[in-house]
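*Asks:* pasted the sequence and its predicted model underneath.
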Amino acid sequence: MDRIDAQPLTAASADRLDRLFRLYNARLLGFAATRTRDFATAEDVVSETWLRAAVSLPQLRADDAHAYGWLRSIAFRAAVDQYRPRSASEKPEDWTDAMASRVLPAVPAAEAVTDVFALDVLSVPQCAAVKLAAQGMSKSRIARQLGKSRQAVQQNLASSARRLRAYALAG
């Protein structure tokens, strides 16, 4: 959001924004803390919410007593934007290309063959979850990355661990 081109607030708008801030800042901070699970990030989200609210304050037609829903939707969007990767460098790395370009010995050791083909026993969702977990991502972040629930990711990881264990024992 470009803040340089933003119009200055009128005295009436500044008073209204101050009144909204006094009424809803604590509730918005609590809402943002539940969404981000980190108080410092929640403060950043709420600050961004108030900046966005100041820019779009003329759009709020309702009285100030019912403005919490409007502010909460702005806070929700700010929380989503907080976690959106800003550049390609923030996305998880795909190590499959690095492994494919690596020179492998002509006759790999038996354990190496087992490790390379072990992922073949997994389904596609299980394999994706295992690869992201191997990069050190949390289950919640893997769920966001794959567009699944945290419970689904947890089940994929547990079932893939069972399959890999059985594959290693059958070996």
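*Replies:* Alright, I've got the coordinates.

*Asks:* going forward, measure contacts and count neighbours with C-alpha atoms only.
*Replies:* Noted.

*Asks:* distance of residue 153 from residue 145?
*Replies:* Distance of residue 153 to residue 145, computed by Cα to Cα, to the nearest Å: 10 Å.

*Asks:* who has more neighbours, those two?
*Replies:* residue 153 (25 against 14; other Cα atoms under 10 Å).

*Asks:* what's near enough to touch that one?
*Replies:* Listed by Cα atoms under 8 Å, 6 or more residues apart in numbering, the contact set of residue 153 reads 129, 139, 142, 143.

*Asks:* out of these, which comes closest to residue 21?
*Replies:* Among these, residue 143 lies closest to residue 21 (Cα to Cα), at 33.6 Å.

*Asks:* check which helix or strand that closest one maps to.
*Replies:* Using DSSP states H and E, residue 143 sits within helix 139-146.

*Asks:* likewise residue 157?
*Replies:* According to DSSP H and E, residue 157 maps onto helix 150-170.

*Asks:* buried sites along that helix?
*Replies:* Residues 150, 153, 154, 156, 157, 160, 163, 164 are the ones in helix 150-170 that count as buried (16 or more other Cα atoms under 10 Å).

*Asks:* from those residues, pick the one nearest residue 53.
*Replies:* Comparing the buried residues of helix 150-170 against residue 53 with Cα to Cα places residue 150 closest, at 31.5 Å.

*Asks:* so the closest one sits against residue 139, correct?
*Replies:* Yes - here residue 150 reaches residue 139: they are 6.1 Å apart, a contact under Cα atoms under 8 Å.

*Asks:* put this beside the first:
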Amino acid sequence: MPSYRIRTATPADLDAARAVMLDTVYRDFGTGYVPRWHADIIDPAAFYLAPPRHTLLVAVDEEDGGAVAGVAALDSRGPAHPPNPAWLAERYPSGETAQLRRVYVRPDHRRRGLARELVRELMGFAAADGGYRSVYLHTDPAVPGAEAFWRSMGKAVCDEREDGGETVHFEIPLG
């Protein structure tokens, strides 16, 4: 069984982290790269390494020469309206909301607790920041396992499928 280490990404990790993200949006989501949704994937340094209240984590497989097996990010941008419902943008304002993003694990490394550990580390980062009052994320429930995973971590606050949408929004308790 591989041995993993989770750590803050460095500039040297960005190509491998980007590859995990792009592989996920192409293979798992079936959308491919969509500029208005995925600009952070192309320039993760600007989105996650430069801003002081943001972070990008990598899970590296120590037995595979430090290959990046998973990623997870956090930023202080709340859900935008549109495309999200206005009340969500009001409930989770930018600056006060830690938004979890890009929690992705390569298929051959799944079912080993990596995503849960990545989220635990992001939650510790958010708590240590001291300025966040909530933790928010959204997911595509069509991705196998995604909805069940997030329901095990937090509470669904909006299920857009009830109104013909495709996204489920979650809050995870902070602290």
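*Replies:* That came in fine, so what should we check first? Everything quoted here is computed from the prediction, not taken from an experiment.

*Asks:* what's the TM-score here?
*Replies:* Overlay of the two chains. TM-score (TM-score structural alignment, normalised by the length of the first structure): 0.29; 84 aligned residues with a Cα RMSD of 5.3 Å.

*Asks:* sorry, back to before: using JSON lines, lay out the buried residues of helix 150-170 of the first structure together with distance to residue 23 of the first structure.
*Replies:* What follows is the buried residues of helix 150-170 of the first structure, written out as JSON lines (distance: Cα to Cα, whole Å):
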{"residue": "150", "distance to residue 23 of the first structure": "34"}
{"residue": "153", "distance to residue 23 of the first structure": "39"}
{"residue": "154", "distance to residue 23 of the first structure": "40"}
{"residue": "156", "distance to residue 23 of the first structure": "44"}
{"residue": "157", "distance to residue 23 of the first structure": "44"}
{"residue": "160", "distance to residue 23 of the first structure": "49"}
{"residue": "163", "distance to residue 23 of the first structure": "54"}
{"residue": "164", "distance to residue 23 of the first structure": "54"}
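
*Asks:* and the furthest pair within these?
*Replies:* Pairwise distances across those (Cα to Cα) peak at 20.9 Å, for the pair 150 and 164.

*Asks:* and the helix ranked longest in the first structure, what does it pack onto?
*Replies:* In the first structure, with assignment by DSSP state H, the single longest helix is helix 11-36. Secondary structure elements in contact with helix 11-36 of the first structure, counted by 3 or more Cα pairs under 8 Å, 6 or more residues apart in numbering; DSSP states H and E, are helix 39-55, helix 68-83.

*Asks:* which of those helices sits most buried?
*Replies:* Most buried of these by mean neighbour count (mean count of other Cα atoms under 10 Å) is helix 39-55; its value is a mean of 19.

*Asks:* so that helix versus helix 68-83, what angle?
*Replies:* If you take axes from the mean of the first three to the mean of the last three Cα atoms, to 10 degrees, helix 39-55 of the first structure sits at 120 degrees to helix 68-83.

*Asks:* tell me the one of the contacts of residue 153 of the first structure nearest residue 112 of the first structure?
*Replies:* Minimum distance to residue 112 of the first structure across these is 21.2 Å, recorded for residue 129 (Cα to Cα).

*Asks:* any buried residues in the host helix or strand of the closest one, and which?
*Replies:* In the assignment (DSSP H and E), residue 129 of the first structure maps to helix 124-134. For helix 124-134 of the first structure, the neighbour count (16+ other Cα under 10 Å) marks 125, 126, 127, 128, 129, 130, 131, 132, 133 as buried.

*Asks:* adding distance to residue 53 of the first structure, write the residues you listed out as a markdown table.
*Replies:* Formatted as a markdown table, those follow (distance: Cα to Cα, whole Å):
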| residue | distance to residue 53 of the first structure |
| --- | --- |
| 125 | 40 |
| 126 | 42 |
| 127 | 42 |
| 128 | 39 |
| 129 | 38 |
| 130 | 41 |
| 131 | 40 |
| 132 | 36 |
| 133 | 38 |
